[in-house]
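In: the sequence and its predicted three-dimensional model are supplied below.
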Amino acid sequence: MKVTKTEDRIDIEKLKAREHIMFFEEVLLFEDELHDHGVSMISVKIRVMPSSFFLLQRFFLRVDGVLIKINDTRLYYEDGKNYMLREFSTRENTIAELKNIPAAFYTDPNEIAQHLTLRVTECEKLEFPVMQYESSVSEVIQ
């Protein structure tokens, strides 16, 4: 697989469009309560539609009274393309920087993510290898 930096982004509007969801799953891979001083968890969500699939791997870290951090890796494939898009992002703030955000949001990664400062974004195109066949289709049929 060839990996290159790209300016292309996952089309969030396409993901919002109503399309039949053939498969959806969310799996919690790891969780630790940090000896009652916060939480660290990694989860994966996948959604498969007839024309594409989308995967989100999320690392969420909350150290009580100190900071909240989220690392997201998103993969998106659209039918007919010879590549997938991979977006990695880091969002992080100290608790002091979040003083105007309700503390109830601190425990929900989906709620707090929109309030955290985006620190890093990396976007890559993952191109599938071109398959080289030793014989042509007509040779195989014969």
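Out: Received it, and whenever you're ready, just let me know what you need. What you see is a predicted model; the values in this text were computed from it and never measured.
In: please make it C-alpha for all contacts and neighbour counts, starting now.
Out: Fine.
In: name the helix or strand for the most centrally placed residue in the chain, please.
Out: With distances taken as C-alpha atoms, centre = their mean, the residue of the chain nearest its centroid is residue 74 (2.4 Å). Under the criterion DSSP states H and E, the helix or strand holding residue 74 is strand 67-78.
In: now that strand: buried residues?
Out: Neighbour-count burial for strand 67-78 flags 67-78 (criterion: 16 or more other C-alpha atoms under 10 Å).
In: also this one, for the comparison:
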Amino acid sequence: MPSYWYVLQRYFLRVDDVMVRSHETRMFHMLNTDYVLREYSTKEAKAQDINIPTSEMKEADDVIAFLPVKEKITEKLLVNTQTN
């Protein structure tokens, strides 16, 4: 049984023939540790710069791999595990 949790939050925007943008936050926590790892990333490109037909840009997972990273921040968040 896994002793961790993982969360992916994604905002995906596609404007046909204009641009594609993605904001993602990933969080990972190993149980019995005092921290959570958080990664935030922004990816964006003009539609003309991506060599994918617009008709194939319907699913975020199919497009995001082709987008360049504009910003990426990784943080280690400390969690208070004290109990009374």
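Out: Perfect, thanks for sending it. Since we're looking at a predicted model, the values are computed, not measured.
In: TM value for the aligned chains?
Out: Here the TM-score for the pair of chains, by TM-score structural alignment, normalised by the length of the second structure, is 0.89; 84 aligned residues with a C-alpha RMSD of 1.6 Å.
In: rewinding a little: what does the residue nearest to the centre of the first structure correspond to in the second structure?
Out: When the second structure is aligned by TM-score structural alignment, residue 74 of the first structure is paired with residue 26.
In: is its match in contact with residue 36, as I believe?
Out: No. Proximity of residue 26 of the second structure to residue 36 does not meet the contact threshold set by C-alpha atoms under 8 Å, at 10.1 Å.
In: check contacts around the alignment partner in the first structure of residue 62 of the second structure.
Out: Under the alignment (TM-score structural alignment), residue 62 of the second structure pairs with residue 111 of the first structure. For residue 111 of the first structure, the residues meeting the contact criterion (C-alpha atoms under 8 Å, 6 or more residues apart in numbering) are residue 105.
In: helix/strand/coil for residue 111 of the first structure?
Out: Under DSSP: H, G, I helix; E, B strand; the rest coil, residue 111 of the first structure falls in the helix class.
In: measure it to residue 102 of the first structure for me?
Out: For residue 111 of the first structure, the distance to residue 102 of the first structure (C-alpha to C-alpha, to the nearest Å) stands at 10 Å.
In: next one: residue 55 of the first structure
Out: Applying C-alpha to C-alpha, the value for residue 55 of the first structure to residue 102 of the first structure is 29 Å.
In: neighbours of residue 50 of the first structure, just the number please.
Out: By the criterion of other C-alpha atoms under 10 Å, residue 50 of the first structure has 12 neighbours.
In: circling back: higher neighbour count, residue 55 and residue 102 of the first structure?
Out: Neighbours around residue 55 of the first structure and residue 102, counted as other C-alpha under 10 Å, are more numerous at residue 55. The numbers are 19 against 9.
In: what's the more buried one aligned with over in the second structure?
Out: In the second structure, the residue matched to residue 55 of the first structure (TM-score structural alignment) is residue 7.
In: and the helix or strand hosting that match, what's buried?
Out: Of the helices and strands defined by DSSP H and E, residue 7 of the second structure is found in strand 4-15. Taking 16+ other C-alpha under 10 Å as the neighbour-count basis, strand 4-15 of the second structure is seen to contain the buried residues 12, 14.
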